[in-house]
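Novice: below are the sequence and a predicted model; questions follow.
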Amino acid sequence: MKYNFLGDSGLRVSELGFGAGTLGGKGQIFSAWGQASQVEANRMIGLCLDAGINYFDTADVYSDGESEIMLGEALKAHRQQAIISTKVSIRSDDQINHVGYSRSYLLHAVEQSLKRLKTDYIDVLQLHQFDGFTSIEQLMRTLNDLVSSGKVRYIGASNFSGWQLMKAQSIADRYGYEKFVSHQVYYSLIGRDYEWELMPLNHDQHIGAVVWSPLGWGRLTGKFDRHHPIPQQSRLHETAQFAPPVHEDYLYRILDVLKELSKETQKNIPQLALNWLLNRPTVSSVLIGARNEKQLKENLKSKDFHLDDAQLKQLNSISAVYPPYPYYPYWNGQFSERHVQLVSSQFE
């Protein structure tokens, strides 16, 4: 297992992390993600630890807190080996103030997560989404207090836009508060929007990307292609309300190349899609979720091989999309891959 620094925190995290959203199985969305029992969760997390994974991600909203409970139970005998990340802010009950980042709710949410996780501290507390109703000055001050208290060790964001993340960093810099060291983002072969603004921002601000849904909401599992479209009864349709749209022709062109590379390398499509991400700039950890041990073992193999330059170029080229204004390189008429090459060169 390779270990990367999480931003400039000095904390080293495994290049593959375990996404615990598949634990719990409560509610329409999360039951579609996975329904692992505690016994199954213990075995999967044991496999992760044996493979060298030290980064485990969850959220207070996953299965109404059940994911945190199960993760905490599975890791209680291995706490010093594990880096636990959890996220807060999304409403999970009908109490009027139980949402967002007011000082009152943020402190309450952290206390509740600590209880469910059965731990005295959260390694990485991440803000699940942006809250436009709470002043960022108050938010960063509260996060700083949580770090000072020892209940949280590092802070991160998730699903922030560039200006939101940069404004928070600037306020933290102005007042000497803790800064974000991680940004949990959607990034995949069929979802490369991260590259236009957030990748160079993360580089500039020394923030590590933690990638969620690296298989494009199940579209890159190898189960579907132009001859076997996604069936109406697929679980993907149950969670697609949160998934970015993907044009079918674009998806199938990428899958065609992945199928060719699969034959060439003897690696399956998910392994290829995950491996591609492990080579991308600013990525600290790629979260793999699993519904069962078999799926987890297959995903873990994604770290055990290297694609050559020609193979990477194939994937880069077929998945490239023209970036939106003002990110497209209009001065030379080149497409997005040239833009990413320019960005990537800053990291070499």
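Specialist: Noted; the coordinates are in hand. Residues are numbered from 1 along each chain as shown.

Novice: please make it C-alpha for all contacts and neighbour counts, starting now.
Specialist: OK.

Novice: next, the distance between the ends of stretch 170-184.
Specialist: End-to-end distance for stretch 170-184, by Cα to Cα, to the nearest Å: 19 Å.

Novice: same check, this time on stretch 5-18
Specialist: Taking Cα to Cα, stretch 5-18 runs 17 Å from one end to the other.

Novice: second one coming, line it up with the first:
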Amino acid sequence: MSNWNTPEPQPPSALGRYRILSPRASVRVSPIQLGGMSIGTEWQGMGEMTKESCFELMDTYYELGGNFIDTASNYQNGTSEELIGEWMERRQNRDQIVVATKFSTPWRQHDASVAQKIHFAGNGTKSLHISVKASLQKLRTDYIDILYCHWYDWDTSVEELMNSLHNLVVAGKVLYLGISDAPAWIVSKANQYALDHGKTPFCIYQGQWSLSKRSFEREIIPMARDLGLALAPWNVLGGGRYRTDAEDKARHEAADGKARSGHTEDGKWERDDGDVKVSAALERVATEVGAKSIQAVAIAYHLHKTPYVFPVIGSRSAANLRRNIEALEITLTEAQIAYLESVLPFDIGFPGWLIGDGIGKHQIIAASAPIDVWPKAKSIKPHAAKLA
């Protein structure tokens, strides 16, 4: 008989300290997602990966307490889903893992046996039906934990999209819904339609966010805070270009696969001036907090900024994964966050510069009288530092 007074067990790492996904989704997940774009054997331009090295990576993540894996129908030409599915089947841990996958991107584009590829892309109901059927087969499962609309196609109405997605939830094939790479107003419109008509709303948003590219902060973060959405940023490490000068030199000398093909998140491998500046700033803060890598500091920055953030971090080795999850042990001061943000210019734009983002005092109202503002929810801070 279990005792409800039993002290909570100590996790193997901070990955094993689970947290609610979002106010709209009570599933408990690890604070950092394992990115599935690097899991697979087809996109060797991202760096050579074998089936064995992919399994080793997932084993390490799982053994450290990780339970949140992100992939997509098109990643590694489908081999990402296939290997994740085979790994879960072999380890017999499917129900312990929260798997997020996506539909919309042309996932049969590489397949010469498919003459007409038009129905294997986009947000429409037929594309959704075909993609989910294939994803369930590749993942060797009868349900998907989180299904994303990978990007908005501008042709599918929010009514068709939300009705079709909701039908999958009702059928038990999908548990939660997410959306990626879409304007804030589309997400707001879609969720309002869902709520007004008894459909399942989105509970998580995935998009590009890094110290170099902060437009995510203009509309997406305020929207997510208001609608109760989790955030799953990609490009957190600048597409792999946040590296110290020493790391950059070593990468070039090693003739890394990425250098040859340029197959990264945004097609760039060489650092530009902005990447160099951000890397130097991250190195300075890493020294201040005693972190072993600048990449861990970059991840920690996002975890500090706002609640319900679950960075999608790809790795190609167990050692690299371990370095990245050090982010969960790093505490940054407000001054350090401000310093990191000062390295590159960022204009919040209109109407943000005029009315703010809803976090602090509204300056126009504050001009009338002294006001106090109820604090918003804050991010979860590390429980204890273990950087030594």
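Specialist: Nice, thanks for sending it over. Given the structure is predicted, the values throughout are model-derived calculations rather than measurements.

Novice: can you pull the TM-score for these?
Specialist: The TM-score (TM-score structural alignment, normalised by the length of the first structure) is 0.87; 337 aligned residues with a Cα RMSD of 2.9 Å.

Novice: now the helices for the stretch 151-300 of the second structure?
Specialist: Assigned by DSSP state H, counting those that start in this stretch, the helices in the stretch 151-300 of the second structure fall at 158-170, 184-196, 220-227, 245-253, 257-261, 273-289, 294-305.

Novice: let me know which of the ones you listed is tucked in deepest.
Specialist: Looking across those with neighbours counted as mean count of other Cα atoms under 10 Å, the highest average goes to helix 294-305: a mean of 24.

Novice: so what secondary structure elements neighbour that helix?
Specialist: helix 273-289, helix 318-324 (3 or more Cα pairs under 8 Å, 6 or more residues apart in numbering; DSSP states H and E).

Novice: got those helices as CSV, with distance to Trp151 of the second structure columns?
Specialist: As requested, these are exported to CSV (distance: least, Cα to Cα, whole Å):
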stretch, distance to Trp151 of the second structure
helix 273-289, 26
helix 318-324, 27
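
Novice: for Leu177 of the second structure, find the nearest of those helices.
Specialist: helix 318-324 (26.9 Å; Cα to Cα).

Novice: the closest one maps to which residues in the first structure?
Specialist: Alignment of helix 318-324 of the second structure against the first structure: residues 293-299, by TM-score structural alignment.

Novice: what's the average distance of the matching stretch to the second structure?
Specialist: Mean deviation of stretch 293-299 of the first structure relative to the second structure after superposition (mean Cα distance after the TM-score superposition for the first structure): 1.5 Å.

Novice: closest to Tyr143 of the second structure out of the helices and strands packed on helix 294-305 of the second structure?
Specialist: Per Cα to Cα, nearest to Tyr143 of the second structure of those: helix 318-324, 27.1 Å.

Novice: tell me the angle of the next helix or strand after that closest one relative to helix 273-289?
Specialist: Counting by DSSP states H and E, the next helix or strand C-terminal to helix 318-324 of the second structure is helix 334-342. Calculated by axes from the mean of the first three to the mean of the last three Cα atoms, to 10 degrees, helix 334-342 of the second structure forms an angle of 170 degrees with helix 273-289.

Novice: now do the buried residues in helix 334-342 of the second structure.
Specialist: 336-337, 340-341 (16 or more other Cα atoms under 10 Å).

Novice: still on that earlier bit, give me the contact list for the match of helix 318-324 of the second structure.
Specialist: Here stretch 293-299 of the first structure makes contact (Cα atoms under 8 Å, 6 or more residues apart in numbering) with 40, 43-44, 47, 270-271, 274, 288-290.
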